[in-house]
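1. Based on what follows, work out the 3D shape:
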Amino acid sequence: MTSPVARPPLAVLTTRQITAVSVGVAVVLIGLKAFALGASGSVSILASLADSGLDLIASLATFYAVRWAARPHDATHRHGHGKAEAMAALVQAGLVFASAAFIGWEALMRIFDPYPVSGGSWAVGVVLISIVLTGGLVWLQTRALKASGSMAVSADRAHYAADLASSVVVLIGVVSGAYLGAPGLDAAAGLVVAVWLFWGALGVLREAGNQLLDREVPDADRIALTTAVLADPRVEGVHQLRTRMSGTRLLAQMHIDLDPALSFEASHTIVVEAERRIIAAFPDAEVLIHADPRGARPAVPVSPWA
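-> Purely as a prediction, here's the structure:
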């Protein structure tokens, strides 16, 4: 009988689908905003178009990153490829910083030298369509995150959520420039978008940097890990707990204190059961537990968490 073809987990499949949708939305928005820019000359639309262009690059990076991160570990990547997601988030942050700088500069130039906004009805229509498409994408990304917890998708979602808010600002700017005879407000709206993007990029950069630099997981997760191990009364203590994330995968290692009178086989059984409890609480976690006889702590410097 032919063995069944292995299928990717549901969470991974959902993540792959949402990254493809993200790329498609970015392409559509670029086309619409390019048309609106030609019709209106609005600096707010220019800002939004530049942002959508970088959105496409960032979404493509995410598209490939989640596929790379889902690959199983191999001989040269023993912990898997999960940090590809953090790398994609880092690329996104860099692109958004560049976008914010360009938009901010252009907005400042237009504030001192206002440019009239024409074709306001086309620009307004495109911005409204952009808001609807972006809002739908953010909703889909939120659903995908509940299934996968993907850092790359989380960064992409944060960026599009900022785009959604900035589109409202752009709409105000276009209406001000086209219908209120105040092109300076249009330029000011572009400047607001630039500041918004810069702030959002800082958050993405922080999250990506934390994972790439192996920052410890939050205290709540460390407590949950310790609680799961100490659920067995034969485990008398936990020390030298070290944790980090690789994509959505938790990597943890620790030492536990056991009764010195226990046999090697009994100690091994306790360790295996502890690892199973951790994996039940943190699916797909990779856990390494070292058993120490009670009172035999290693004579090496340890962290404050030891």
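
2. switch to C-alpha atoms for all contacts and neighbour counts from now on
-> OK.

3. Ala194 and Arg16, how far apart?
-> As judged by Cα to Cα, to the nearest Å, Ala194 and Arg16 stand 30 Å apart.

4. neighbour count winner among those two?
-> Ala194 (27 against 20; other Cα atoms under 10 Å).

5. so that one sits right up against Ala101, yeah?
-> Yes - with contacts defined as Cα atoms under 8 Å, Ala194 counts as touching Ala101 at a distance of 6.9 Å.

6. Helices of the stretch 51-200 of the chain, residue ranges please.
-> Here the stretch 51-200 of the chain has its helices, by DSSP state H, counting those that start in this stretch, at 84-112, 120-148, 151-179, 183-212.

7. Turn the ones you listed into CSV, including distance to Asp55.
-> Listed next are the helices of the stretch 51-200 of the chain as CSV, based on distance: least, Cα to Cα, whole Å:
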stretch, distance to Asp55
helix 84-112, 8
helix 120-148, 11
helix 151-179, 8
helix 183-212, 11
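
8. Sequence B follows; please return its structure for comparison with A:
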Amino acid sequence: MVATNVNPSEKYRNRAAWISAIASVFIFLIKMGAYRLTGSAAVLSDALESIVNVVASIVALFVIRFASQPADAEHPYGHGKAEYFSAAFEGGLIFFAALMIIGESLKALINHEPAQKLELGVLIIGGAAFLNLLLGVYLKQMGKKHHSEALQASGAHVISDVTTTVGVMVGLGLVLWTKIEWLDPAIAILVGLQLAFQGFKIVRQSWGGLLDEMDEGSLENLTNALQKNRMPGIIDIHHLRIIRSGSFHHVDAHLVVPEFWNMLQAHNETHDFERKVVQDYPVDGEIAFHLDPCKKSFCEICDLENCPIRRVPFKTLRPFTVKSLTGGPAATNPLAYENANRSN
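-> Prediction:
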């Protein structure tokens, strides 16, 4: 049984990707102009990172459009995982740019190439940093609102670019104040090391999404939705798993229902439960339940009224938790699990 939401967010994700691509090209041109003016290794390091923004934003644009395509015969779970590829690709580009920055900065440090017109260069890259901040906040908000891993990764990278630019500005201020020219390439090397770490983090997060690594935030949100919509006859849920496919989540779980329910009643009750849960879950998705009969062993935690097979009085519901949902039935009710095994 499946419950799904119609996803209205594709056009907003595509629009954000277009804005990101156009803005990234413009900001890159500003920074390259500052480098041509100053010849600063630190400014070059900042501009090289912006090249990554340009390439990554263009990749994200096509990936987001591909990921928004509906499921088909060849891709029954949709195309959403392509977004994790985009994020991983961007992280790899950041790491590669970091190596380029470190290499160029080492050459400048060895060759003692002095920078010039640093005051004007600082003003120019400061303006670029402000534009980048606006873009990064916008992308992160759109990515979070419309559940796009690619937009969130792009937003995180753009904001890290702002941090990098601010660091470069501070470093160039030190060069102007102290007149120590080797500080310029030394600052660029520090920028490269920071970018390498940032790229590794993005690749690590994307790798987790590709391998369906457990996501505590998604599990908490789903637990809240299940608890909120719990109804009589929804006795226990266990062995729950979430497959994240970009902005669409597939949920599989075992659901314990009264054993005397016939097939039609079990279908109708669980389908209604699934629909309500998906509506309250903040991500578009579907739920597939494997139904387990209660075997008269969950009476103490079943609040179904007028049950014709009840053996003992109802005591209290066991609330759904992440631990109980993802574990086996013993995680929720060990005694019931043991009794059920004896009755087999």
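
9. And the TM-score between these chains?
-> Scored against TM-score structural alignment, normalised by the length of the first structure, the superposed chains reach a TM-score of 0.88; 293 aligned residues with a Cα RMSD of 2.3 Å.

10. what's the counterpart of Lys276 of the second structure in the first structure?
-> Using TM-score structural alignment, the partner of Lys276 of the second structure in the first structure is Arg277.

11. Identify the residues contacting that match.
-> 228-229 (Cα atoms under 8 Å, 6 or more residues apart in numbering).

12. Helix or strand for it, just tell me which one.
-> helix 264-281 (DSSP states H and E).

13. Report the mean distance between that helix and its aligned residues in the second structure.
-> When the second structure is overlaid, helix 264-281 of the first structure sits 1.2 Å from its aligned residues on average, using mean Cα distance after the TM-score superposition for the first structure.

14. where does that helix sit relative to the chain's centre, distance-wise?
-> 32 Å (Cα atoms, centre = their mean, to the nearest Å).

15. How about stretch 87-97 of the first structure?
-> Centroid separation for stretch 87-97 of the first structure versus its chain: 10 Å, with Cα atoms, centre = their mean.

16. What range does that stretch cover in the second structure?
-> Going by TM-score structural alignment: stretch 87-97 of the first structure matches residues 85-95.

17. which residues touch the matching stretch?
-> Contacts of stretch 85-95 of the second structure (Cα under 8 Å, 6+ apart): 49, 52, 56, 59-60, 63, 149-150, 153-154, 195-204, 206-207, 210.

18. hang on, the earlier thing: how about the helix holding Arg277 of the first structure, which residues are buried there?
-> If you call a residue buried by 16 or more other Cα atoms under 10 Å, then helix 264-281 of the first structure has these buried ones: 267, 270-271, 274-279.

19. would CSV of those residues with distance to Val217 of the first structure be doable?
-> Formatted as CSV, the buried residues of helix 264-281 of the first structure follow (distance: Cα to Cα, whole Å):
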residue, distance to Val217 of the first structure
Ser267, 27
Ile270, 24
Val271, 22
Ala274, 19
Glu275, 18
Arg276, 19
Arg277, 18
Ile278, 14
Ile279, 16
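
20. Could you work out the most separated pair of those?
-> Ser267 and Ile279 (18.7 Å; Cα to Cα).

21. Count the residues that sit near the counterpart of Leu137 of the first structure in the second structure.
-> Mapped onto the second structure by TM-score structural alignment, Leu137 of the first structure lines up with Leu135. Neighbourhood size, Leu135 of the second structure [other Cα under 10 Å]: 21.

22. With Pro232 of the second structure instead?
-> Pro232 of the second structure: 12 neighbours (other Cα under 10 Å).

23. what about it, which helix or strand?
-> Here Pro232 of the second structure is assigned to no helix or strand, by DSSP H and E.

24. From Leu222 of the second structure, how far off is it?
-> Taking Cα to Cα, one finds Pro232 of the second structure at 19 Å from Leu222 of the second structure.

25. what does Val251 of the second structure give?
-> Separation of Val251 of the second structure from Leu222 of the second structure (Cα to Cα): 9 Å.

26. more neighbours, these two?
-> Higher neighbour count among Val251 of the second structure and Leu222: Leu222, with 23 against 17, using other Cα under 10 Å.

27. residues in the second structure aligned with stretch 188-203 of the first structure?
-> Per TM-score structural alignment, the counterpart of stretch 188-203 of the first structure in the second structure is residues 186-201.

28. in the matching stretch, what's buried?
-> Buried residues in stretch 186-201 of the second structure, counted by 16+ other Cα under 10 Å: 186-192, 195-196, 198-199.

29. Touching that stretch from outside, list them.
-> Contacts for stretch 186-201 of the second structure (Cα under 8 Å, 6+ apart): 41-43, 45, 90-102, 105-106, 109, 157, 160, 164, 167-168, 171.

30. what do you get for stretch 215-227 of the first structure?
-> Under Cα under 8 Å, 6+ apart, the answer for stretch 215-227 of the first structure is 238, 242-245, 278.

31. ok, now with 7 Å
-> Stretch 215-227 of the first structure is contacted from outside by 238, 243-244, 278, using Cα atoms under 7 Å, 6 or more residues apart in numbering.
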